[in-house]
Structures are given as structure tokens and as C-alpha cells.
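> A predicted structure for the sequence below; I have some questions about it.
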Amino acid sequence: MITENQYFDGNVKSLGYETAEGKSTVGVINPGEYTFGTAQQEIMHVVEGELEALLPDATEWISITAGNHFEVPANASFKVKAAVQTAYLCQYR
């Protein structure tokens, strides 16, 4: 089953699906800054565009360009900033 998700007044939209490895979503983030919370470990791959991320316990933003990823542990909070529309794949493990 494919699920549709919308966050931050429609500025982040994704489609969710499940594989043998677990749940994943693919989506697009509009320009802006957003704070997310995790229930599971998340592996966030940037497919197209670029994100800046402020990871849990970090004090400096890092840049993640297309083809790269970052990981966030379960039960944590992190921020992302996008200057342009950015496509992503998020794996929940």
C-alpha cells in the first residue's frame, strides 16, 4: 500500500511504502527550514538538490548534496534547510 504524507502546510510531501528491509518514503521539500522528530532510526538520502542539516547534539549545520545521506537515531530531533526544492529518500530502520 502506498501512503501519502504532508507536513508543514504542504511544504514537505512524500509517498510511503514498505520493503523487506522496512518502511521508506520518497518526497520533496520546498525551500525553507523544518524541524523533524524521529521514532525510528532514519537514513535520509538526498536524490536531487541540496539540504543543510543540524543533527542531534550538533552545533554546526552540514551540507548534504545529491547522492549523499545522513543518519539520525531514533527518538531524536533534527532540522533541515532547503534553498531549492529538494528530492529525498528516507529509510526508517
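Now that the structure is in, tell me what you want to look at.
> C-alpha from now on. contacts and neighbour counts both.
OK.
> Quick check: end-to-end length of stretch 74-88?
19 Å (CA to CA, to the nearest Å).
> List the buried residues for it?
Buried residues in stretch 74-88, counting neighbours by 16 or more other CA atoms under 10 Å, are found at Ala76, Ser77, Phe78, Lys79, Val80, Lys81, Ala82, Gln85, Thr86, Ala87, Tyr88.
> dropping in the other structure now:
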Amino acid sequence: MTTQTFDGVSVSTQASVYFDGKCVSHGITLADGTKKSVGVVLPAELTFNTGAPEIMECVAGGCQYKLASTDDWKTSGPGEKFSVPGNSSFQIRVTEPYHYICHFG
């Protein structure tokens, strides 16, 4: 099931804008201190680097992704998630806006 809302959160009002506007996100902090980001990736092929492990959850749209440790492109659609190891990277291909939640940790 796709996450639709978060209750009781603190939201960063200034967006983080990456790749000349191809990715825009807002940081949120849940009541228990858990940090996440919510955003959109516009049509592009991009490479993201990670510090901490991440779980990418597709809220709407879809993407193809390839983890740094693999040669295989996989697909992620609404309600689906994929995990990215910390201190790694992943490539993402987007042909329609990909709305996501990034779960850190």
C-alpha cells in the first residue's frame, strides 16, 4: 500500500533542489524524530549517492533503477519500495514524474 499522509510531522519549508530542478524534495521529521524526505523526480536519468541506507517508496508515477552493485535495471511503481545501501549510489530513469518518500536509516 502506498503511504498517503504523515500525521504530526515537522516540515522543512525550503525545498532541496537537485540536478537543475529535476529533483525537488522537502525534509520531514516525524514526532519520534525519524527523518524522511518527500519529493518528485521529473523525467531524466540521474545518479544519486547515499550516505545512510535509504528505502525509496514510490507514491505515484514510476521509475527504473539500478543499484551501484548490479548491472540490472528494475522497475518500481506506486506502492513499491527499493533499498539502497549506505555509502553507495543508484541510477534512476524517469519518464513521467516520480513522486517518492525517502526513508533514511
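Perfect, I can see it now. On a predicted model such as this, the values are computed, not experimentally measured, just so you know.
> tm score of chain vs chain?
Superposed pair, TM-score by TM-score structural alignment, normalised by the length of the first structure: 0.94. Supporting alignment: 93 aligned residues with a CA RMSD of 1.1 Å.
> In JSON lines: the buried residues of stretch 74-88 of the first structure, plus distance to Val28 of the first structure and secondary structure.
Below are the buried residues of stretch 74-88 of the first structure laid out as JSON lines (distance: CA to CA, whole Å; DSSP: H, G, I helix; E, B strand; the rest coil):
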{"residue": "Ala76", "distance to Val28 of the first structure": "21", "secondary structure": "coil"}
{"residue": "Ser77", "distance to Val28 of the first structure": "19", "secondary structure": "strand"}
{"residue": "Phe78", "distance to Val28 of the first structure": "17", "secondary structure": "strand"}
{"residue": "Lys79", "distance to Val28 of the first structure": "15", "secondary structure": "strand"}
{"residue": "Val80", "distance to Val28 of the first structure": "12", "secondary structure": "strand"}
{"residue": "Lys81", "distance to Val28 of the first structure": "12", "secondary structure": "strand"}
{"residue": "Ala82", "distance to Val28 of the first structure": "10", "secondary structure": "strand"}
{"residue": "Gln85", "distance to Val28 of the first structure": "7", "secondary structure": "coil"}
{"residue": "Thr86", "distance to Val28 of the first structure": "5", "secondary structure": "strand"}
{"residue": "Ala87", "distance to Val28 of the first structure": "4", "secondary structure": "strand"}
{"residue": "Tyr88", "distance to Val28 of the first structure": "6", "secondary structure": "strand"}
